[in-house]
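Q: Here is the input, now give the coordinates:
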Amino acid sequence: MSVGLLAMLLVVGTSPAVEDQGAGNLERFEFRETHMGSEFKLLIYCTDRELASSAARSAFARIAFLDATLSDYKPDSELMRLSDQAGGPAVPVSPELFEVLARARSLSERTDGAFEPTINPVVKLWRRARRNRELPRPSQLKEALERVGWRDLVLNAEAQTVRLARPGMRLDVGGIAKGYASDAALEVLREAGISRALVAGAGDIVASEPPPGRSGWIVGIASLDAEEGATRFLSLRCQAVSTSGDTERFVEIDGVRYSHIVDPRTGLGLTDRSSVTVVAPDGTTSDSLATAISVLGPETGLELAEQTEGVEALIVTVGDGQNRYRVDQTSGFEALLARPLEQEEPVTSLGPPES
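A: Below is the predicted model:
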């Protein structure tokens, strides 16, 4: 989604010390590069600066490769080359593109199209709407929606081919790509022998084992009020967390605030202000579910989260009158919250989430 969101994720620090055998004299290293239109940040604990730097370069190279594969902004990306062949025969694709499309299509089926990897024709209209502060014309939306539909995204796992069955279809995997790239970068670090690391790309964070002597990585979830800062803190270990919302990317037209997140079922930007935070075993899952739950809304969205193994979710919605915010969460979300003492570490901002 990966797209500006409502809640900002912050790496706050690490939870209180616990007994940690074999950690050695690990040092903390931090690296940053811009990819996929966002800053990616790597936090690495290891004993060797050269190893940390080499592993970071490899991790960023992996993210850059996935950007060139999955971007809908780059006309020569593999995703866009595939889109150019919509309506034609099945096309062989890379393992990475096939996996992302397979995961996206599976979630589309589970959500009856609330998550939609073929939404690009509609998203393009809304990008123009934000620039011009002008709503898409109904005729434009109707024509764009006629080229959207996950059922016409035909995958053949054995041949590893993809066919866009409907002419004019265009792909957009912005709601899953950054989480997938963060997972891939963390795997590169693991293969380099680094077991304690965190990868953060905008509103998606993927973490392996925590820093030495600590029980978890502490991640702060900022309030819907951008000036309020983090109001809830999570303690994560070998988990991922993503947020979805419209804190920074929205457009107000005729007094109505439209999110950059589009409901594929209507073609309209969401107008209910909410922040969705999803914790999952991996970033691909947390990123895509955060987007899907934003579209589905609290009741159906929480039901989806409860039905997904290893997933917990928090939804904060702007209320009316005296109830400034409505808070909904899954049954196990509370257990992920950090204790007050854990929240006293200094905060490092990761920038606005973009899923």
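
Q: contacts and neighbour counts: CA atoms only from here.
A: Fine.

Q: Surely A280 and G332 touch.
A: No: using Cα atoms under 8 Å, A280 makes no contact with G332, being 11.8 Å away.

Q: any shared contact partners between the two?
A: Shared contacts of A280 and G332, defined by Cα atoms under 8 Å, 6 or more residues apart in numbering, comprise E312.

Q: if you count what's nearby, which of the two comes out ahead?
A: Between A280 and G332, counting by other Cα atoms under 10 Å, A280 is the more crowded of the two (24 against 13).

Q: For S242, see how far away the closest residue to that one other than its chain neighbours is.
A: What sits nearest to A280 in space, not counting adjacent residues and going by Cα to Cα, 6 or more residues apart in numbering, is V311, at 4.5 Å. Separation of V311 from S242 (Cα to Cα, to the nearest Å): 11 Å.

Q: Here is the second sequence; please produce its structure so I can put it next to the first one:
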Amino acid sequence: MSSTLRISALLLAVLMLLGGCRAMTGRSAEPVSGVEFAMNTWVEQRWYGDEAQETYDDIMACLRDLEARLSLYREDSEISALNASAGREPVRVSRDTFTLLSRAKEFSAESGGLFDVTIAPLTLTWGITSGEPHIPGEEEIAAAQALVDYRGLILDREAQTAMLAREGMKVDLGGIAKGMAASVCAEIPRKHGVSGYLSIGGNTMVCGKKPDGQDFLVGLRDPRGEASEALGSFAMDGLTMATTGDYERYFEQDGVRYHHVLDPFTGRPSASDLISVTVISADGTLADCLSTSIFLRGSGALEQYFARDDCRVIAVTKDLQVYATPGLWDDFTINPSKTQYTFHKS
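A: Below you'll find the model as predicted:
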């Protein structure tokens, strides 16, 4: 089989627009920044302040710790232990892992199973995020689908244990863990008194302002442009932005793009009319989960999410229509060069 796996190495969903900092002098104006691979994606950081290096290092240590516990692909992780014990016995997990599993199950129920924390059998069958993708046959898909059911995740809060009801079931926290990680890491720059941003794949957290007092502007990635192209930008101090898009991770075969957002009801990459969904919230876990759920539901469900008061949403359809929570337009500066898109402000 001939296929090509394409994973954007940097700025999977956003472009940080950081001009204007050079006017400052002194240590605080010189950022500590870098890009490293963690949590199965690229992590970018940039911090300003006397304790910028400590912030950078503490965040990477936090992400490595979370990855060690939550990764589907590490044999020694708590999630791998849970998956290996499916259908046999409960596994005691750390408090953070238990909390994330609990929220993931709640979100799964809220979405009616469209977002499903036990999607791993399908994730592994397609292999799109593993580096070895392929198009599975009908029997493979059906066998994997039969093992996807969030109701089979059994949680015991008092014992702090988790169990999967049937052998072969597996948990995949990839659709929620990065948003949670962004929220957890938000405490680190506050503790060190620095400003800057953290981008974990499609999840970006911003803390404070630039050294010259200006806002950090977050660019919304053009889902049909290059990684450096943005549809527009907005300020986002103290919030986390999560983006799900069909351009993030995918492979192509015979001219067809197969992206990583799998629909548990079809067993295949989502066929909704959306190509990008961004959710902005103070709760990174919520933002991460909702961006996936909305992407799977399609544009017909947007109005119910626009009405929520715990997040703001901006979505792009296959025919390049851009819709957003009405109040978001007041803070969003459209890139005037993106004339191929229609921005619906009402």
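
Q: What are the boundaries of the strands in the stretch 51-200 of the first structure?
A: Per DSSP state E, counting those that start in this stretch, the stretch 51-200 of the first structure carries strands over the ranges 91-92, 153-156, 161-164, 196-201.

Q: right, so those strands: which one is the most enclosed?
A: strand 196-201 (a mean of 28; mean count of other Cα atoms under 10 Å).

Q: Would you mind getting the average deviation of the helix or strand following that one from the second structure?
A: As assigned by DSSP states H and E, the chain's next helix or strand after strand 196-201 of the first structure is strand 204-207. Comparison of strand 204-207 of the first structure with the second structure after fitting gives an average deviation of 0.9 Å (mean Cα distance after the TM-score superposition for the first structure).

Q: residues making contact with strand 204-207 of the first structure?
A: With contacts defined as Cα under 8 Å, 6+ apart, strand 204-207 of the first structure is touched by 2, 9, 178-179, 182-183, 186, 196-200, 217, 236-243, 282-283, 286-287, 353-355.

Q: G332 of the first structure contacts G310, correct?
A: No: if you go by Cα under 8 Å, G332 of the first structure and G310 don't touch, sitting 9.5 Å apart.

Q: In this structure T285 of the second structure contacts G174, no?
A: No: counting by Cα under 8 Å, T285 of the second structure stays clear of G174, with 11.3 Å between them.

Q: Nearest residue to V123 of the first structure in space, please, no chain neighbours.
A: V262 (7.0 Å).

Q: sorry, back to before: and T285 and G174 of the second structure? Which one has more around it.
A: Shown here are T285 of the second structure and G174; by other Cα under 10 Å, T285 has more neighbours (26 against 20).

Q: secondary structure class for the more buried one?
A: Following DSSP: H, G, I helix; E, B strand; the rest coil, the label given to T285 of the second structure is helix.

Q: Let me see the contact set for the closest residue to R64 of the second structure other than its chain neighbours.
A: Among residues not flanking R64 of the second structure along the chain, A38 sits closest, at 6.6 Å (Cα to Cα, 6+ apart). By Cα under 8 Å, 6+ apart, the contact list for A38 of the second structure reads L63, R64, E67.

Q: Show me the subset of those that the first structure keeps too.
A: With both residues aligned by TM-score structural alignment, their matches' Cα atoms under 8 Å, the contacts of the contacts of A38 of the second structure that the first structure also has are L63, R64, E67.

Q: Tell me how many other residues surround the closest residue in space to the last one that isn't next to it in sequence.
A: It refers to E67 of the second structure. Spatially, and ignoring its direct neighbours in sequence, E67 of the second structure is nearest to M39 (5.2 Å; Cα to Cα, 6+ apart). A total of 22 residues lie near M39 of the second structure under the criterion other Cα under 10 Å.
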